[in-house]
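>>> predicted model follows, preceded by the sequence.
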Amino acid sequence: MTALKKRTLIQLAVASAVAAALAGCGKKEEPAPAPAAAPAASAPVAEAPPPKPEPLKIAFAYLGPVGDGGWTFAHDNGRKALEKELGDKIVTSFVENVPESADAERVFRDMVGQGNKLVFGTTFGYMEPMLKVAADSKDIKFENATSYKTAENVRTYDSRTYEGAYMAGVIAGSMTKTNVLGIVGSVPIPEVIRNIDSFTLGAQSVNPKIKTKVVWVNEWFSPPKETEAATSLINGGADILFQNTDSSAVLKTAESKGKRAFGWDSDMAAYGPKAHLASSIINWGPYYIKATKDALDGKWATGQAWWGVKEGAIDIVSIADDVPAATKTKIDEIKKGLADGSFSIWKGPIMGQNGKEVVAKDAVADDAFLQGINFYVKGVEGKVPGGK
């Protein structure tokens, strides 16, 4: 092989090697990037729940202390039933020992100032102060127990306590040994006189020989005066006592003197277990619940409500074991009749203390008549204070 050919072959080999090297060192081609994914659709934003309505603020004005065991205790039990029923829809508060005087006006104005939108006054004597405050507070709803005057933002409510008084009378008439019953009266208004008469009518329905004596204390809650009055009645021959006052003093007095008596407004059996014949109670819970629901639902309107056995507002409870079975059966029949309307307490003939007919035979006294009673029925001794 000639030198020229040998050199040519070497050059070709070198060229091939260089080409191969250059090919091995060449930059790799990167794969094309994948197309970017479309952004995910954003989740819908939940709407914020509507703000929770503010609870309805409700205030109660009490005549006596919540621990009186009677009238005020019953109202406060009604307030507690209201709280249990409506929970966080409401907020309640109360002021106890509010007198039936100009001071009641100050309390009602303070309740309004604290933002209460529904105000309950639990006694007759708050009527005028409440009306005065209501006239200046048209956006507030007021309710007054046992009174009779209303306004566009004032409603009245009451319980037919005379139904419980009548049933207590039936028991008393069947249990007395002296045929003399004693009654401690509070304030001589139609409500109280009606209860005295109804108690007497109930007793006479089973024992026509019954006479009742009344001692007035001219206060709703005064344990010392109630005790004094009860003692006077016992000394006057009464062996069974009834009351239209707010404390348990009458029952306690009967217990201490070996006589019998009734609880009033609340179950007072524990205050005098040996003396206790039964308790005529008021359940304010159903009414307070209805009135508050009316306010919450925008259905509240002025008017007058008067609830009794039919509405579950009045009952007689804890009847003593020694009360005859026949009497207990009669009480059950009266309750049933009052509930379904087949029995009327004030059905004639009924005679007044002076012997004149006040309700004609077979006639039934209407509510207007009952709410204006200012006389004693036959069998009640003494004179109605302020009466003619």
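Yep, it's here.
>>> hey, let's count contacts and neighbours off CA atoms from now on
Fine.
>>> now the element after the longest helix seen in the chain, going C-ward?
Ranked by residue count under DSSP state H, the longest helix found in the chain is helix 3-24. Remark: after helix 3-24, the chain's next helix or strand is strand 56-61, criterion DSSP states H and E.
>>> who are the packing partners of that following strand?
Judged by 3 or more C-alpha pairs under 8 Å, 6 or more residues apart in numbering; DSSP states H and E, the packing partners of strand 56-61 are strand 90-95, helix 102-113, strand 118-121.
>>> ranking those by burial, who's on top?
Among these, strand 118-121 has the highest mean neighbour count (mean count of other C-alpha atoms under 10 Å), at a mean of 24.
>>> list the buried ones in whatever helix or strand comes next after that strand?
Heading C-terminal from strand 118-121, the first helix or strand you meet, by DSSP H and E, is helix 127-135. Within helix 127-135, the residues scored as buried using 16 or more other C-alpha atoms under 10 Å are 127, 128, 129, 130, 131, 133, 134.
>>> quick one, helices of the stretch 251-388 of the chain?
285-296, 325-340, 367-370 (DSSP state H, counting those that start in this stretch).
>>> out of these, which one sits most buried?
helix 285-296 (a mean of 17).
>>> what helices and strands are in contact with that helix?
Using 3+ C-alpha pairs under 8 Å, 6+ apart as the test, helix 285-296 ends up in contact with helix 71-86.
>>> check which helices and strands the helix it packs on is in contact with.
Applying 3+ C-alpha pairs under 8 Å, 6+ apart, we find helix 71-86 packed against strand 90-95, strand 260-265, helix 285-296.
>>> okay if I get those as TSV plus distance to residue 253?
Listed next are those as TSV, based on distance: least, C-alpha to C-alpha, whole Å:
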stretch	distance to residue 253
strand 90-95	29
strand 260-265	9
helix 285-296	30
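>>> on that earlier part again, okay if I get the helices of the stretch 251-388 of the chain as a markdown table plus distance to residue 115?
Shown next, in a markdown table, are those (distance: least, C-alpha to C-alpha, whole Å):
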| stretch | distance to residue 115 |
| --- | --- |
| helix 285-296 | 15 |
| helix 325-340 | 39 |
| helix 367-370 | 36 |
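>>> for comparison:
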Amino acid sequence: MKRTAAALAAVGALALGMGAAQAADPLKVGFVYVGPVGDFGYSYQHDQGRQAVEKKFGDKVKTTFVESVPEGADAERVIRQLAQTGNDLIFTTSFGFMNPTIKVAKQFPNVKFEHATGYKRADNVATYAARFYEGRYVAGVIAGKMTKSNVIGYVGSFPIPEVVRGINAFMRGAWSVNPDVKVKIVWVNSWYDPGKEGDAAKALIDQGADIMVQHTDSPAPLQVAENRGIKGFGQASDMIKFAPKAQMTAIVDHWDEYYIDRVQAVMDGTWKAEDTWHGLKEGMVHMAPFTNMPDDVAALAKETEDKIASGDIKIFAGPIYDQAGELRVKEGEVAPDEMLLGMDWYIKGIDAELPK
């Protein structure tokens, strides 16, 4: 009887010990990046968010990241590998990771996934994005004031709604202060290719552009602007150290709080597959300091930023016509998010042809 009691006690102690060990297991969180963390742009900012998670939770989490993952079959392989190796929460941070994320999520229903900039969700797949276009409107106001040639050069990655929406927002900002501005656009069909990005910037400057804008992830276009003596804007992170004389501001993606909140939700058991789309108001988009411009332009930029955050400026308020002259948003109305998320058309006044 004593031996039985002792054995039961030993088993109970072992079970308690195992339970304590299991309770102490860290939450495993994976991140998939389309570019290198050293791009000092989009992927760099996501990795800053990952590091913020580690700083906040310490040994309660274990994070892993995979960088420079091409969109397509490689992405599916990497996402599946992260799920197979025990990650509880996986962030896939590029638009082209959308279908691979959905496919892998079906195979791992107990793993939670978060996809950035996409629109497909499932019971275990949430979506999130920043309203980058709000910062692009501010940049457009600055460009409209600062250009002398009235020609803006724009280096685009892919003609997807996120990028097209940004071009439209930028031009609405520019036209709000200078109706004579024109934009020339070069598509490089890559998120991160410093060589192509730099060559595109040089070609645009040769065509008369004296302001450089980009929706690509390396500092190359801004560095070309610096070397050629024109002004420009940083992308996704503050790139001032790469172009101290050229950068007027940067549209900074700030993911720290979002990543911390979502990790906390998993820990608390409150995580839900929802959509989050935040901007200047919520702090997911920041503007880098306004510099290399007159004080009055900086003041106007700050005023514009504040009015967007407060809702006093509605970037896509009607009337809005597309290139073909079709009325897309009536006067007195504002384009709904559904329209913005699927925006695959240029607004009236942009002369460039949109690739299909």
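Structure's in. What do you need? Remember, it's a predicted structure, so these values are computed and weren't measured experimentally.
>>> Provide the TM-score value for the superposition.
Once superposed, chain against chain, the TM-score is 0.92 (TM-score structural alignment, normalised by the length of structure 2); 338 aligned residues with a C-alpha RMSD of 1.5 Å.
>>> what range in structure 2 does the longest helix of structure 1 sit on?
When structure 2 is aligned by TM-score structural alignment, helix 3-24 of structure 1 has no counterpart there.
>>> in that helix, what counts as buried?
Buried-residue list, helix 3-24 of structure 1, by 16+ other C-alpha under 10 Å: empty.
>>> kindly report the same for stretch 147-155 of structure 2.
Buried, per 16+ other C-alpha under 10 Å, within stretch 147-155 of structure 2: 147, 150, 151, 152, 153, 154, 155.
>>> the first one: what's it in contact with?
If a contact means C-alpha atoms under 8 Å, 6 or more residues apart in numbering, then residue 147 of structure 2 has 210, 211 as its contacts.
>>> what's the counterpart of residue 277 of structure 1 in structure 2?
Aligned partner of residue 277 of structure 1 by TM-score structural alignment: residue 248.
>>> cool, and residue 83 of structure 1?
Checking TM-score structural alignment: residue 83 of structure 1 goes with residue 54.
>>> swap in residue 237 of structure 1?
By TM-score structural alignment, residue 237 of structure 1 lines up with residue 208.
>>> for its match, grab the count of nearby residues.
14 (other C-alpha atoms under 10 Å).
>>> then residue 97 of structure 2?
Neighbour count for residue 97 of structure 2, taken as other C-alpha under 10 Å: 26.
>>> quick one: contacts for the nearest residue to residue 303 of structure 1 once chain neighbours are set aside?
Of all residues not flanking residue 303 of structure 1 in the chain, residue 155 sits nearest, at 5.1 Å (C-alpha to C-alpha, 6 or more residues apart in numbering). Residues near residue 155 of structure 1 by C-alpha under 8 Å, 6+ apart: 141, 142, 143, 144, 301, 302, 303, 304.
>>> repeat that with 7 Å
Applying C-alpha atoms under 7 Å, 6 or more residues apart in numbering to residue 155 of structure 1 gives the contacts 142, 143, 144, 302, 303, 304.
>>> tell me the spacing between the nearest residue to residue 317 of structure 1 once chain neighbours are set aside and residue 157 of structure 1.
Nearest residue to residue 317 of structure 1 in three dimensions, chain neighbours excluded: residue 279, at 5.4 Å (C-alpha to C-alpha, 6+ apart). The gap separating residue 279 of structure 1 from residue 157 of structure 1 is 22 Å, by C-alpha to C-alpha, to the nearest Å.
>>> then residue 371 of structure 1?
Taking C-alpha to C-alpha, one finds residue 371 of structure 1 at 13 Å from residue 157 of structure 1.
>>> with residue 268 of structure 1 instead?
Residue 268 of structure 1 sits 24 Å away from residue 157 of structure 1, going by C-alpha to C-alpha.
>>> and residue 190 of structure 1, by the same measure?
Separation of residue 190 of structure 1 from residue 157 of structure 1 (C-alpha to C-alpha): 15 Å.
>>> which one of those two is surrounded by more residues?
The neighbour comparison of residue 190 of structure 1 against residue 157 (other C-alpha under 10 Å) goes to residue 157, with 21 against 15.
>>> quick one: secondary structure of that one?
Secondary structure assignment for residue 157 of structure 1 (DSSP: H, G, I helix; E, B strand; the rest coil): strand.
>>> now check structure 2 for the residue matching it.
Aligned by TM-score structural alignment, residue 157 of structure 1 pairs with residue 128 of structure 2.
>>> distance of that match relative to residue 274 of structure 2?
Counting by C-alpha to C-alpha - residue 128 of structure 2 and residue 274 of structure 2 are separated by 8 Å.
>>> contacts only, for the residue mapped onto residue 42 of structure 2 from structure 1.
Alignment note (TM-score structural alignment): residue 42 of structure 2 maps to residue 71 of structure 1. Residue 71 of structure 1 makes contacts with 246, 265, 266, as judged by C-alpha under 7 Å, 6+ apart.
>>> what about the closest residue to the second one other than its chain neighbours, distance to residue 83 of structure 1?
Distance criterion C-alpha to C-alpha, 6+ apart; nearest residue to residue 265 of structure 1, sequence neighbours excluded, is residue 281 at 4.2 Å. As for residue 281 of structure 1, its distance to residue 83 of structure 1 is 20 Å (criterion: C-alpha to C-alpha).
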